[in-house]
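**Q** only geometry, no sequence info:
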């Protein structure tokens, strides 16, 4: 299939040829404090090169997630034998010992226990050890007999009534093994070990379900998918998760800081909704079974405190960071109506579902935190392209389902909130009523590019939105096979900013991630950019920054 974002990239480029104000005029360049270069191999042990050439017990690393003041989820997968590969259902049960310590040498162990890894859970384990001290850095590991896992570093959150000076989040999404390497994850790991990142937010498309060579990088496939076909079954999804978790850069990022995650569509299938997906057809079997299998594999392999929505559970949740911030992570795939319709005002069409909306409304109205952060896998800000070149209308209509170019004046991407305008209006109304001081910030992934701007409701600013670029998934220059920062890309960015004044920054070519720092006075986003995602070990450099003071 043709990637929706490939078509989007081509369309934006063609339509953005006019000379219009540049994002450089609106966004100031910035630098981040240089971190101490941490020797990750020394810290985490010596994981095998990609792909691994030999079997070992903890070949998929360790991870932590969903931190609380007195607990944090600890995760690993054990490989009891060479044939016990992900998705195989093979291998004996393994009794693991887990340890949490105040030092990397584990001379001050404060908690330990045992957990059983079984084939039923793909030999993955989750530990939720309570009784930890708030706002404290810990080190953890797993033991299988005398064999130790790599060492992980994690941190608990502040008490609900404490007042931390700041919070620093790394925000990432959209990592495609075939289109590039994961240099962004290595940079996250180094900065976390250097104390510059408290928590990692991953906002979806953690992996891609495509068959090999369907969605390559600018010059081709960097690393072929396993299995090579589009993944459909529970075993398929587990194999793909296992392949991703062998990547040493991803392992390093997971081991360096706690993660808070949500899924988007590619963890399941392209443009997934409750009734179906653009990336699923009858020849691929029952949609409900595929959806449940994908969600189950994700929850097995991620360090998350959640249950399967396909089986009556839920992924959406909130985490407090003292009185400074409360983070609400949304699930925008488990409850949404069928494909988005840009011009539909049907109040029954939903992206969040009633139960999740009620939960979020209550959280927003009762939170005493200075900032409300909303983790959303797709962009909530409207995206309009007016006065489009006729050559752009046909591909954009194919993406959005619009009948004519005139329809496109109300939006561009029906898979985003633009495709569910009634649900967006309901949410923004709720924010305007319960958080009138413009203290709500949306943190977003999905669109493979950098964005920042203010979120308004009926002419009044009620918050802001910061969007991270892709870790490696193709963006505009990749789709058009042009150099990064080409004249086409810059013209397209000027066109977007001129027609969407609520945006103050856009970069359509960058790969990397976003660091968000907030304190009582404001929020600042700084984009980190990988020079060349198709080159292993490519440098990561600081890009632009954007600040928002809200009504604080």
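**A** Structure received. Because the structure is predicted, anything quoted here is derived from the model rather than measured.
**Q** switch to C-alpha atoms for all contacts and neighbour counts from now on
**A** Will do.
**Q** what are the ranges of the strands in the stretch 101-250 of the chain?
**A** 109-117, 124-127, 137-144, 147-148, 152-155, 167-172, 199-202 (DSSP state E, counting those that start in this stretch).
**Q** Name the surrounding residues that touch the fourth one.
**A** Put plainly, it is strand 147-148. 57, 141-142 (C-alpha atoms under 8 Å, 6 or more residues apart in numbering).
**Q** out of these, who has the most neighbours?
**A** residue 142 (28 neighbours; other C-alpha atoms under 10 Å).
**Q** Quick check, that residue in contact with residue 95.
**A** No. Under the criterion of C-alpha atoms under 8 Å, residue 142 is not in contact with residue 95, lying 10.1 Å apart.
**Q** could I get the contacts of strand 147-148 as JSON lines with distance to residue 359?
**A** Output for the contacts of strand 147-148, formatted as JSON lines (distance: C-alpha to C-alpha, whole Å):
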{"residue": "57", "distance to residue 359": "41"}
{"residue": "141", "distance to residue 359": "35"}
{"residue": "142", "distance to residue 359": "36"}
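**Q** nearest to residue 430, of the residues you listed?
**A** Comparing the contacts of strand 147-148 against residue 430 with C-alpha to C-alpha places residue 141 closest, at 43.2 Å.
**Q** from what I can see the closest one touches residue 99, true?
**A** Yes. With contact defined as C-alpha under 8 Å, residue 141 counts as touching residue 99 (5.5 Å).
**Q** ranges for the helices of the chain?
**A** 4-15, 40-44, 183-193, 234-246, 248-256, 287-301, 354-366, 390-400, 421-434, 476-480, 487-499 (DSSP state H).
**Q** Packing partners of the longest one?
**A** Using 3 or more C-alpha pairs under 8 Å, 6 or more residues apart in numbering; DSSP states H and E as the contact definition, the elements that helix 287-301 packs against are strand 124-127, helix 234-246.
**Q** what would those look like in JSON lines with mean neighbour count and distance to residue 464?
**A** Below are the helices and strands packed on helix 287-301 laid out as JSON lines (neighbours: other C-alpha atoms under 10 Å; distance: least, C-alpha to C-alpha, whole Å):
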{"stretch": "strand 124-127", "mean neighbour count": "21", "distance to residue 464": "35"}
{"stretch": "helix 234-246", "mean neighbour count": "22", "distance to residue 464": "32"}
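**Q** quick one: residue 158 and residue 489, what's the gap?
**A** Noted for residue 158: a distance of 42 Å to residue 489, by C-alpha to C-alpha, to the nearest Å.
**Q** between those two, who's got more neighbours?
**A** The neighbour comparison of residue 158 against residue 489 (other C-alpha under 10 Å) goes to residue 489, with 25 against 22.
**Q** Pasting the second one now:
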């Protein structure tokens, strides 16, 4: 029977508004992958034992836990790095819930989450984020997200951790001043390495607060594995680092242990969310599902019809779902840039990690877009910069036909052009507009995220930037705003 369920033992409890400082739950709590009737809740127990631990969990309608609607217990051990993950089911749609864990008569932080609505009778607001590198700056934008009561959910588009050793990929001046060092200090190779890096990130108070207050829906990109990862290897994986299959398996295991995702395999990371006939969100996997090795941008072999970014199975599934979608708004939640742009008049050859490096399959997907009733909206991470791009038809007779929009979210901290002078930034930004008529907006040096606001008849995108990632208490400033109306007209600063 649901309702008020009394505790059978005294529990030391903590406020939802204050961070829990007890020694058992030092990595906080998190929720993720909400549906209309379920949500994943997560924690880790810092237990002084090498054996198994029994952990209680509770979900309630109120922060005081006077009305507990779900509860249970779960066993964890060193086999899962003492992480705890529960799929709390049987919940109501579009409902705020409070959750906590109890170990040794001590409560964790109280987390807050929200199940999905069955329709967009009211708009949903989603923070779209990616690329938080520990040694590049403070994670203040996570606190800005946590403190915004209008944000319902968070989409994390990957590069949640970085695999590099200390000083290999960082802002060296910041590193010297802050002593904010990676753990372990060497490059991640083994399961223990990846676990330690997640443990480090999840002790960050700003990141903890975001996880404690918002449900995350996550996809991975390459740095959860190694830079420029693909199915059979990675640019940042060398032969003296062991087998790629062992390393990638270790990385994936640690990800599933530490992240609040329902998936238990790479194929299950390919998923979708449907909110009635209003919105469809398709979450892609572009690293381990079938991606071929990246080639140089001037290599004619990249045009081969055999090369793929995603497996044929994933492509066929996405294509069919887009073609048969009855939703007004269709979103691709995507790791790497799809549309592409020119950055200078004569580009040097470089390893092409974007969709543009897989032109045959990209063109196939563009053909799908061209035949849809309404242009889809691509939400993209990885790039570290803010860009809004129009994707127009490849048909020469109809070259001005809009077939998709792409919104690139900036990094939380990872390097972009923030180390250029103000004059250099302005000059480069101006050149980008000149070279790319389809580029509606760029900010190449700001860090932060954007808020996606979706309702039945319009979509709004609002960029939010951190004034200074090198300051612990950097404030938030407003970036550009965009609106797409029901007639597929896009307006800026509305």
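**A** Looks like it came in fine. Computed from a predicted structure; not experimentally measured.
**Q** quick one: TM-score?
**A** TM-score of the superposed chains, computed with TM-score structural alignment, normalised by the length of structure 2, equals 0.90; 463 aligned residues with a C-alpha RMSD of 1.6 Å.
**Q** Kindly compare burial across the helices of structure 1 and name the winner.
**A** helix 248-256 (a mean of 27; mean count of other C-alpha atoms under 10 Å).
**Q** In structure 2, point out the residues matching that one.
**A** The aligned range for helix 248-256 of structure 1 in structure 2 is 205-213, by TM-score structural alignment.
**Q** which residue numbers in structure 2 go with stretch 102-109 of structure 1?
**A** Alignment note (TM-score structural alignment): stretch 102-109 of structure 1 is matched to residues 61-68 of structure 2.
**Q** Distance of the most centrally placed residue in structure 1 relative to residue 330 of structure 1?
**A** In structure 1, the centroid-proximal residue (C-alpha atoms, centre = their mean) is residue 203; its distance is 2.3 Å. As judged by C-alpha to C-alpha, residue 203 of structure 1 and residue 330 of structure 1 stand 9 Å apart.
**Q** Give me the common contacts of those two.
**A** 262, 375-377.
**Q** among those residues, who's most crowded?
**A** Greatest neighbour count in these, by other C-alpha under 10 Å, goes to residue 377: 29 neighbours.
**Q** quick one: what's aligned to that one in structure 2?
**A** So residue 377 of structure 1 corresponds to residue 335, using TM-score structural alignment.
**Q** just residue 228 of structure 1 next, same as before
**A** Aligned counterpart of residue 228 of structure 1 in structure 2: residue 185 (TM-score structural alignment).
**Q** Now for that match: which residues touch it?
**A** 165-166.
**Q** Out of the strands of the stretch 101-250 of structure 1, the one nearest residue 236 of structure 1 is which?
**A** Nearest to residue 236 of structure 1, of all those, is strand 124-127, at 15.9 Å by C-alpha to C-alpha.
**Q** Give me the range in structure 2 that that closest one lines up against.
**A** The aligned range for strand 124-127 of structure 1 in structure 2 is 83-86, by TM-score structural alignment.
**Q** likewise stretch 359-366 of structure 1?
**A** The aligned range for stretch 359-366 of structure 1 in structure 2 is 317-324, by TM-score structural alignment.
**Q** Quick check: that stretch compared with structure 1, mean distance?
**A** Compared with structure 1 after fitting, stretch 317-324 of structure 2 deviates on average by 1.7 Å (mean C-alpha distance after the TM-score superposition for structure 1).
**Q** Contacts for that stretch, please.
**A** Counting by C-alpha under 8 Å, 6+ apart, 282, 330, 365, 368, 372 sit against stretch 317-324 of structure 2.
**Q** so the second one touches residue 372, yeah?
**A** No. Look at residue 330 of structure 2 against residue 372 with C-alpha under 8 Å: they stay out of range, at 9.9 Å.
**Q** neighbour count winner among these two?
**A** Set side by side, residue 330 of structure 2 and residue 372 show more neighbours around residue 330, with 22 against 16, by other C-alpha under 10 Å.
**Q** From residue 378 of structure 2, how far out is the more buried one?
**A** For residue 330 of structure 2, the distance to residue 378 of structure 2 (C-alpha to C-alpha) stands at 9 Å.
**Q** same deal with residue 61 of structure 2?
**A** 35 Å.
**Q** Between those two, which is the more surrounded one?
**A** Each of residue 61 of structure 2 and residue 378 has its neighbours counted (other C-alpha under 10 Å); residue 378 has more, 24 against 18.
**Q** what's the counterpart of that one in structure 1?
**A** By TM-score structural alignment, residue 378 of structure 2 lines up with residue 442.
**Q** do residue 450 of structure 2 as well
**A** Residue 450 of structure 2 maps onto residue 514 in structure 1, with residues paired by TM-score structural alignment.
**Q** and if you look at residue 366 of structure 2?
**A** When structure 1 is aligned by TM-score structural alignment, residue 366 of structure 2 is paired with residue 428.
**Q** And for residue 460 of structure 2?
**A** Under TM-score structural alignment, residue 460 of structure 2 pairs with residue 524 in structure 1.
**Q** What of residue 170 of structure 2?
**A** Matched to structure 1 by TM-score structural alignment, residue 170 of structure 2 sits across from residue 216.
**Q** Now that match. Nearest residue, chain neighbours left out?
**A** Sequence neighbours aside, residue 179 is the residue nearest to residue 216 of structure 1 in space, at 4.6 Å (criterion: C-alpha to C-alpha, 6 or more residues apart in numbering).
**Q** Please report how far the one you found lies from residue 202 of structure 1.
**A** For residue 179 of structure 1, the distance to residue 202 of structure 1 (C-alpha to C-alpha) stands at 18 Å.
**Q** again, but for residue 552 of structure 1
**A** For residue 552 of structure 1, the distance to residue 202 of structure 1 - C-alpha to C-alpha - is 27 Å.
**Q** Comparing these two, which shows the higher neighbour count?
**A** For residue 552 of structure 1 and residue 202, the more surrounded residue by other C-alpha under 10 Å is residue 202, and the numbers stand at 26 against 12.
**Q** and whatever residue of structure 2 lines up with that one, what is it in contact with?
**A** Under the alignment (TM-score structural alignment), residue 202 of structure 1 maps onto residue 156 of structure 2. For residue 156 of structure 2, the contact set (C-alpha under 8 Å, 6+ apart) comprises 128-130, 216-219.
**Q** ok, 6 Å please
**A** Going by C-alpha atoms under 6 Å, 6 or more residues apart in numbering, residue 156 of structure 2 touches 129-130, 218.
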